[in-house]
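1. What follows is a predicted structure for the sequence shown.
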Amino acid sequence: MLRLRRLSIDTNRENVAFLARNCPVYRPAEFQALNKIEIQQNGRRILAVLNIVDEPGMIAPDELGLAEQAFRQLGLPEGERVEIAPASPPQSLESVRRKIGGAQLTQAEITAIIQDIAASRYSKTEIAAFLIASARFLSADEVLNLTRAMADVGNRLSWADPVVVDKHCIGGIPGNRTSMIVVPIVAAHGLMMPKTSSRAITSAAGTADSMEVLARVDLGIAEMRNVVEKARGCLVWGGHVNLSPADDILISVERPLAIDTQEQLVASILSKKLAAGSTHLLVDIPVGPTAKVRSLAEAIRLRKLFEFVGDRVGLQVEIEFTDGRQPVGRGIGPVLEARDAMAVLANAHGAPQDLKEKSLLLAGRIIDFDPALRGGGGHARAREILESGQALAAMERIIDGQGRNPVRQVPGELTAEIPAPSSGWITAIDCFRIGRIARLAGAPMDKGAGIDLLAKLDDKVERGQPLYRIHACFQSDFRFACDLAADSSGYGIDDREPPRYGAGGAP
């Protein structure tokens, strides 16, 4: 048998094992590198991708090294003796091969695939095969079955309240930190809103990253439930409460491959909301030339798919199309976005009005779910709660309940202002490029890194006037961000005054 050794290697949700080439117990030639092995002892077993090690200082001949993900899942102490054997491929892989051939999969087939993915029985190559085959075509029924399967794996929350509300933005818009305003407004009204949020994957900040500036977000289920029962809402990291864990694994493979179909998006979002125990959901779909959804026709198709699946899983889903032509608020990055959200909640002078008004729009739609409220009264009620200070008080209760961050986070001290190359009116802002610059500056890893927007659409600027300010914490990140911004700021400027747009983005 081999002695178990824990290796501090982050393999991003994939089980990986390491075996010395000069191992006297097993012949590594029997275990081809990058094939899967089964590791077992005392009834515990996992599958892992095997790597063969030639570096003598890394693994002793009688040891089996496990990266962090695999070590945690196996759950045995370091030094424990384990056995290994070649792993049989999961039976559900045959269904993946059928999907590659164009077949429509049944509920049982999809459930088996998702259960095997959640149990780390698939390698990333096999997950990629499933995702790419699914990206070619998933029927509406398959999206429904995928949603159910993902919701049923992992923890599933339930609440005593008959109405449990939630919101989700499909993403793609920097600075769109409405949840940190909507949740306390809705909680102050009295509806239960247990908000589980994601960390950033390709953006400069997720809601969990920004909320972490103010409070703990890595709460367990019991802690989360305690906060919600006392404060009527929370803003926690969903990855820590193990809701729809297969979705997190799928996302870790989707992002590098740039796979982002509407079908997989709907299954991802709705499975998480079902697992969180939501009964009513508002989905924010920003529409804009550099947003995730770029046309009204595409937005309508996505809305219909959300409604189809929502109806069949018992989740009341409402959709709001919003203006996705530019970032929302001024700050992009955890500290800067948290600053904007708290400024809106405090009714501070100079708080970003677009963030305030969008948050009130969404909060009003959610409050309208309240059966005790007269129809159409949600928006006025949301504004009353915000402007009276009740929302700020609710946010303080949530922060205290989750555990206030004792460290005061500040914007990065390395700064540079990016000037307008010419005079005129701002006619376009590339959301994707602005987000990329903010990430190069160090966000979200460095909480204080990001971008402070100094000019927005339809503003008139003079040549040399600052468009935005880059904040960074490390010199190398600062240089990377400045170089990309110097190549192209992401702003379009025209000497002709543009047509004025309404709140919904229409002329």
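-> Okay, I see it. Residues are numbered from 1 along each chain as shown.
2. C-alpha from now on. contacts and neighbour counts both.
-> Will do.
3. How many residues are close by residue 459?
-> Using other CA atoms under 10 Å, the number of residues around residue 459 comes to 14.
4. wait, it sits on residue 426?
-> Yes. Contact criterion CA atoms under 8 Å: residue 459 and residue 426 qualify, at 5.6 Å.
5. Report the contact partners of residue 113.
-> 92, 93, 95, 96 (CA atoms under 8 Å, 6 or more residues apart in numbering).
6. And for residue 151?
-> 243, 244, 271, 272, 274, 275.
7. Name the helix or strand for it, please.
-> helix 140-152 (DSSP states H and E).
8. list the helices and strands the helix or strand just after that helix packs on?
-> Using DSSP H and E, the helix or strand that follows helix 140-152 in sequence is strand 165-169. The contact analysis (3 or more CA pairs under 8 Å, 6 or more residues apart in numbering; DSSP states H and E) places strand 165-169 against strand 193-197, strand 280-287, helix 353-367.
9. Next up, a structure to set beside the first:
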Amino acid sequence: MSTLTLRKVAIDTYRENVAYLHRDCKLYRSEGFQALNKIEIHSLDGAVSIIAVLNVVDDDCITKPDELGLCEQAFRQMGGEAGVAVNIAHARLPASLKAVHRKISGDNLGLEDYQGIARDIASNRYSKIEMAAFLVACSQTGLERDEVLYLTKAMIETGKRLNWGEPLVVDKHCIGGIPGNRTTMLIVPIVAAHGMLIPKTSSRAITSPAGTADTMEVLARVELSPHELHEIVRAQRACLAWGGTAELAPVDDILIAVERPLSMDSPGQMVASILSKKLAAGATHLIIDIPIGATAKISNRSRALALRRLFEYVGDHLGLSIEVVLTDGRQPVGRGIGPALESRDVMQVLNNDPAAPLDLREKSLQLAGRIIEFDPDVRGGQGYVIARDILESGRALAKMQAIVDAQGRNPNPPQIGHFCHDVTATDSGQVTSIDNLQLAHIARLAGAPMDKGAGVDLHKKLGDPVEVGETLFSIYAEFPADFEFARESAEQNSGFTTGNAVVDESP
């Protein structure tokens, strides 16, 4: 092995270990190191060891010839102390890559194959290129239902698994694809106010303008340590946290970081991702929301039923009680699309504001009611009435405020973007269709979810009458460039179609 001293390079490489070696380093050519190769880095006492992808630099300000620069994540893993001597060597190829090559060729893999892949990913032995190859192989060649089960098991094993010591721990998840569908932030306080345990860990957006964690972050801190998460859940019977810091199925978070720029979300990978997180979080009973619509992730009922069977198969084999609900995915839920706008909708519902979006309120009550009926003391069909009473009495609002305070209220909640453009109708009639994908695209171009005040605010929904020149929706952005991108996209395609009648394609 060869010795260099550590230097922190203040670059966030987003869940990938990256090392920086100067081109004039005496080891660069003598040891045959090349850019994008992987290297092993060891402390001199052998106590700490990591793997990183190598980048070669020519600037002494980044890394000097006798130093090894590490990105922020890798530097923390090595102990976070500059000037410490370390040994470096060529990294051995992960043994599990052979299984990835077999998957690329179309083979089905076994449990041990997926366990090996998950362990190597968790140990940072895979580069993002290699992980992308694995994800594409799973998407293109498909995963058999047993492979989804094996992948789920393997991802659970890479992290912690919470045990709440209670026989009934409930959770809810939507497969996504519907802008503004922020029912979770209403379901959690309603269910917790009923007394049920619902420790909700959510992801950030992958391909959408906002995930539950992004929207909750408008109101409160969502990055909680495992200890904080336990304390809050014990006190409040609930939380609304980002799952990434809880160390639950961490391989899932690493793969999501690769999926995001690829805009990938294949069915098998999606099921494994969702269920590994839920099982690791200690859930015993789970509601899955599958929206169906022409521009939703699932376009028809037959595909939805196939996905439901896959969820149920994996859940049954892992001891998780699952109820899958097929819902209307023909249009966005609520009015806001983007974190700040969606949090506004949520708080309007919790406050029983007459201006609150009725579709968001109704869908949340229906799903909360189904979860409440997991309670053995609640008769079938009574869940909705109980959920509605909790909301209308103000108990849900009080519980939400308590959760927000427990997690840490955001002292400076983001405001809606100050750049605004109204998109107007070019024809009169009724709104006959709304393109979820296009509206989500416009909201993302506007800056959501990174810019929490950015997004789209809907003024019209399916079936609403509209006149020429009337506003269909407003675009909000925080930066001029984002604003122009979103505005130009909306001019080319507003995502709205008007006509004489709405075609009912709801499930």
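-> Thanks, I have the structure now. Just so we're clear, the structure is a prediction, and the values are computed from it rather than from any experiment.
10. rewinding a little: need the helices and strands packed on strand 165-169 of the first structure in CSV with distance to residue 416 of the first structure, can you?
-> Putting those into CSV (distance: least, CA to CA, whole Å) gives the following:
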stretch, distance to residue 416 of the first structure
strand 193-197, 31
strand 280-287, 29
helix 353-367, 24
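11. Pick the most buried one from the ones you listed.
-> Comparing those by mean neighbour count (mean count of other CA atoms under 10 Å), strand 193-197 ranks first with a mean of 25.
12. That strand aligns to what range in the second structure?
-> Aligning strand 193-197 of the first structure against the second structure (TM-score structural alignment) gives residues 198-202.
13. Average separation of that stretch from the aligned part of the first structure, please.
-> Following superposition, stretch 198-202 of the second structure is found to deviate from the first structure by 0.4 Å on average (mean CA distance after the TM-score superposition for the first structure).
14. so where in the first structure does stretch 466-473 of the second structure end up aligned?
-> So stretch 466-473 of the second structure is aligned with residues 461-468, judged by TM-score structural alignment.
15. all helices for the stretch 201-350 of the first structure, in order.
-> With DSSP state H, counting those that start in this stretch as the criterion, the stretch 201-350 of the first structure has helices at 207-211, 221-231, 245-257, 262-275, 296-313, 334-345.
16. Which among those helices is found nearest to residue 361 of the first structure?
-> Judged by CA to CA, the one of these that comes nearest to residue 361 of the first structure is helix 334-345, at 13.7 Å.
17. Identify all contacting residues around the closest one.
-> Helix 334-345 of the first structure is contacted by residues 175, 177-178, 180-181, 204-206, 209-211, 213-214, 329-331, 349, 351-352, 355-356, 386, 389, 391-392, 409-411, 443-444, 447-452 when judged by CA under 8 Å, 6+ apart.
18. can you do 7 Å?
-> 175, 177, 180-181, 205, 209-211, 213, 329, 331, 351-352, 356, 386, 391-392, 409-411, 444, 447-448 (CA atoms under 7 Å, 6 or more residues apart in numbering).
19. mind listing which of those residues are in strands?
-> residue 331 (DSSP state E).
20. Give the buried residues for stretch 475-486 of the first structure.
-> 477, 478, 479, 480, 481, 482, 484, 485 (16 or more other CA atoms under 10 Å).
21. Serialize the contacts of residue 151 of the first structure to CSV and add fields for neighbour count and distance to residue 191 of the first structure.
-> As requested, the contacts of residue 151 of the first structure are exported to CSV (neighbours: other CA atoms under 10 Å; distance: CA to CA, whole Å):
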residue, neighbour count, distance to residue 191 of the first structure
243, 26, 22
244, 31, 24
271, 26, 21
272, 25, 19
274, 26, 17
275, 21, 18
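22. quick check, nearest of those to residue 467 of the first structure?
-> For the contacts of residue 151 of the first structure, the nearest to residue 467 of the first structure is residue 272 (37.5 Å; CA to CA).
23. How about the closest one: what's its closest non-neighbour residue?
-> Spatial nearest neighbour of residue 272 of the first structure, chain neighbours left out: residue 244 (5.6 Å); criterion: CA to CA, 6 or more residues apart in numbering.
24. same thing with residue 128 of the first structure?
-> Of all residues not flanking residue 128 of the first structure in the chain, residue 253 sits nearest, at 6.5 Å (CA to CA, 6+ apart).
25. Return the distance of the alignment partner in the second structure of that neighbour relative to residue 461 of the second structure.
-> Aligned by TM-score structural alignment, residue 253 of the first structure pairs with residue 258 of the second structure. Here the criterion is CA to CA, to the nearest Å. By it, residue 258 of the second structure lies 34 Å from residue 461 of the second structure.
26. Please identify which helix or strand holds the equivalent of residue 443 of the second structure over in the first structure.
-> Under the alignment (TM-score structural alignment), residue 443 of the second structure pairs with residue 438 of the first structure. Under the criterion of DSSP H and E, residue 438 of the first structure resides in helix 431-440.
27. Tell me roughly how far that helix lies from the second structure on average.
-> Averaged out, helix 431-440 of the first structure is 0.9 Å away (mean CA distance after the TM-score superposition for the first structure).
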